[in-house]
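Peer 1: prediction below, plus the sequence it came from.
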Amino acid sequence: MKITFNVIMILLSILSFAQENYSISSQKDRLRQYSGQWVSAINPTTDSIAKGPAIKMSCTNNFNNHSLTVKVLQKNNSNQYLPILHEIIGYDRDTDTIFAAGHNSQGAFFTGKGSFTSEKNWSMQDKDLDGNKTMKVDFNFQNSTDVILEGFDNDNNSLWKTRYIKSNPKNKNIGIQLVSVHNDMLKDPQNTLIQLGRMGYSYVETFVYKNGSFYGQSPEQFKVMVEKAGMRFLGSMTFFDPDDKNNAAAIRTWWNKTIQDHKLAGVEYLSTSNGKLKSLKTIKELQDYCNYYNKIGKLCKTNGLKFIFHNHADEFLMVEGVRVYDYFLQNTNPEYVYFQSDIYWMHVAGVNPVDYFKTYPNRFISWHVKDYKELGDSGNIDFHDIFKYQDVSGVQYILSEVEDYSFPPLFSVGLAWEYIYYELLK
């Protein structure tokens, strides 16, 4: 276990450094911050949302993320939401600017042109169709799920000010593995979870359980923190790999405490992975692991939890002419041991997860949906085909995971949610 834990710490150190060094540099990419479903805050000085917000706004991506269709609805005295603005905002590559065209509910049409002066600040100058300046609108992104808009007249007097909070839908039950935003979680777990909930994530999976805590919080505290962010704490990756797989006392001691801690946190499943597979030489060693996983799985089931094995690439190595992953699938009890398909690592290993879904139906109740960069950007993995086999695999928990970035991690995981929600889960 010491070797495995040290390797994990080294990887996380590299990951934490990487998460510090990304920005959103292009006008096109910066515009994507405005995509999603938004609602107005109670007032511009707070990010709190009223039970029935005064304004709802939908910003939908078009044309490979080059433009957004924006629809704004306002609540009237009868608590009905009626349209007050409809526009298209897009990136023009020839001028490297943001261009808009739209109209309001009174039938007044307008155009707008502007740009991001920084990652967080965007300014647009609106004109009527005669070319007369009508209003300048400044956008100030507090973070990836919180933006303040303010309109100014031609003398730079403030006309209005509104704060929008992202409120993407959760109806498709998409989760996130928190390693994707590990450094953000270490710095500010509460605010990071709030942003993930606003992005549309329904639940989280952790990997940092240690000494009975999660990110320095007790199981009960972390559960409350996640739920206040509008999500659930459903899964946890745990790591205990004793050299003696027959040491029943050590196994019971560690796993009983782990299980009870996670029950307090409200999780539905525990998962584990194996960092020692490259060193295995015999079928007996594989069988020892299967026996061990069966014991853990039975203990979890007795306590109302599921136990899931998570793959990397080493599971597809051969031991005495047998593929490790196949042996695990064939020699663990389906009543006790499920599998979490990490689609990216299967691709790295040169196997197609669909083949495994067909051969071992209903064993893969969880998926980690990960790409070589942001989801769908590499073009190397046929996610659309893989997602046709959800029913065959038996998947119940679909989680996004990003571990290599083109942008800041919290922006990247928002793009991952959009890709799964709009492109893969029809």
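Peer 2: Yes, it's here.

Peer 1: okay, CA-based contacts and neighbour counts for the rest of this
Peer 2: Noted.

Peer 1: show me where the stretch 101-250 of the chain has strands.
Peer 2: For the stretch 101-250 of the chain, the strands defined by DSSP state E, counting those that start in this stretch occupy 109-116, 121-127, 133-143, 146-152, 158-166, 174-177, 203-206, 232-237.

Peer 1: need the winner for burial among those.
Peer 2: strand 174-177 (a mean of 24; mean count of other Cα atoms under 10 Å).

Peer 1: select the longest helix from this protein.
Peer 2: helix 283-302 (DSSP state H).

Peer 1: the closest residue in space to residue 104 that isn't next to it in sequence - how many residues pack around it?
Peer 2: Setting aside the residues directly before and after it, residue 104 is nearest to residue 85 in space (Cα to Cα, 6 or more residues apart in numbering), at 4.3 Å. Neighbourhood size, residue 85 [other Cα atoms under 10 Å]: 19.

Peer 1: and what of the one 4 residues further on?
Peer 2: Around residue 89 sit 23 other residues, with neighbours defined as other Cα under 10 Å.

Peer 1: with residue 228 instead?
Peer 2: Count around residue 228 with other Cα under 10 Å applied: 14.

Peer 1: got another one to weigh against that:
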Amino acid sequence: MTNRNRRTFLKDIAACGAFASLARAASVDWKKQIGLEVYTVRDLFAKDPEGTLAKVAEIGYKEIEPTSYANLDPKQFRAVLDRYGLSAPSTHAGATDGPDLEKQLEGFQVMGIRYTEIRGGGGGRAPAAAAARAGGGRSPETEESVKRSAQQINQHGRIAKKFGMKMLIHNHTQEFEWLEGGKLRPYDVLLAETDPALVAMQLDIGWASVAGQNILQMFQKNPGRYELWHVKDATGIKSADPKLTPNQRREGSKLVPVGQGEVDYKAIFAKADVAGLKHFCIEQDNAAEGGDAMAAAKASYQGLWKQLG
């Protein structure tokens, strides 16, 4: 064995050891952590926050991801969670940037939140989140603009770290549109430019699948980066014309309760350790369109159990 080959061999062995440690550390007991993104039942929550969370807990959910705090202060919100045996490890009702950012993060600590985003200014949501969904195949972002967003998210992550938190980055479909030149997508740049010690990727598996991404390959390419998942199902994934852009594919898809679509969650959860999964929540953006959002939340809960149980 040459010196070069020996160095390569030792490097590979070290990488395997580090990967094995990562996998062991990321183990998740999904049955004890199944969560719901409150956006699924947002209209019910707006009318009756505590009653809605009581019903969510009755279904069997253990965690939630809030999109608002129903005008409750952190101690009041935490009391409601505790009353129904719920926790909120992540939030989509993120902090706002400014002089009182740290005070807001202190409030999140009280609620038990460990992953957040910054509302406005690209401090948490992935770039291009407001882009036209049926665009012409190019992201309105540039590589440099996405890098700037990544730097801003890292900076917020350094602040959040002081409170035991990380920033999260959530995707839709537009983050998988090609940037000018056709070699990189916004999501590629975000993965490369954000610090894993400060920033966690919250992979919306449903939208990524609709966008034509291979979820298992994403895990293999960037192991350990996907600490948070949105568990979402859809139809129209397999039949989509491969020539369509991610945003165009979204227009041809339909969100449905978990287990009633085309996403293979049994295979995906089998690789949770590779992904680095810590927490996940079920979400169906259009649940209310069926007339009973809580029934849709229950159907998704049962659908995931059917796939994984």
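Peer 2: Ah, there it is. Since the structure is predicted, the reported quantities are computational estimates derived from the model, not experimental observations.

Peer 1: next one: the residue nearest to residue 104 of structure 1 from residue 338 of structure 1, what distance?
Peer 2: 49 Å (Cα to Cα, to the nearest Å).

Peer 1: distance of residue 141 of structure 1 relative to residue 171 of structure 1?
Peer 2: Residue 141 of structure 1 is 26 Å from residue 171 of structure 1, by Cα to Cα.

Peer 1: same check on residue 353 of structure 1?
Peer 2: For residue 353 of structure 1, the distance to residue 171 of structure 1 (Cα to Cα) stands at 25 Å.

Peer 1: for residue 349 of structure 1, same thing?
Peer 2: On the measure of Cα to Cα, residue 349 of structure 1 and residue 171 of structure 1 end up 33 Å apart.

Peer 1: residue range in structure 1 corresponding to the top helix by length along structure 2, please.
Peer 2: Longest helix in structure 2, counting residues (DSSP H): helix 3-25. With TM-score structural alignment applied, helix 3-25 of structure 2 matches no range in structure 1.

Peer 1: so what touches that helix?
Peer 2: Outside helix 3-25 of structure 2, the residues within contact range by Cα atoms under 8 Å, 6 or more residues apart in numbering are 223-224, 273-274, 276.

Peer 1: max pairwise distance over those residues: which two?
Peer 2: 223 and 273 (8.5 Å; Cα to Cα).

Peer 1: still on that earlier bit, ok, so of the contacts of helix 3-25 of structure 2, who is nearest residue 150 of structure 2?
Peer 2: Taking these together and measuring to residue 150 of structure 2 by Cα to Cα, the closest member is residue 224, at 18.2 Å.

Peer 1: the closest one belongs to a helix, doesn't it?
Peer 2: No. Using DSSP: H, G, I helix; E, B strand; the rest coil, the assignment for residue 224 of structure 2 is coil, not a helix.

Peer 1: how near is it to residue 19 of structure 2?
Peer 2: Relative to residue 19 of structure 2, residue 224 of structure 2 is positioned 8 Å away (Cα to Cα).

Peer 1: neighbour count: those two, which is higher?
Peer 2: More neighbours surround residue 224 than the other of residue 224 of structure 2 and residue 19, with 23 against 16 (other Cα under 10 Å).

Peer 1: before we move on, the earlier item: looks to me like the residue nearest to residue 104 of structure 1 is in a strand.
Peer 2: Yes. Membership of residue 85 of structure 1 in a strand is supported by three-state DSSP.

Peer 1: which one in structure 2 is aligned with it?
Peer 2: Using TM-score structural alignment, residue 85 of structure 1 pairs with nothing in structure 2.

Peer 1: correct me, but residue 85 of structure 1 touches residue 103?
Peer 2: Yes. Between residue 85 of structure 1 and residue 103 there is a contact at 6.0 Å, judged by Cα atoms under 8 Å.

Peer 1: coming back round to it: looking at residue 349 and residue 171 of structure 1, which is more packed in?
Peer 2: Using other Cα under 10 Å as the criterion, residue 349 of structure 1 and residue 171 rank with residue 349 on top: 15 against 10.
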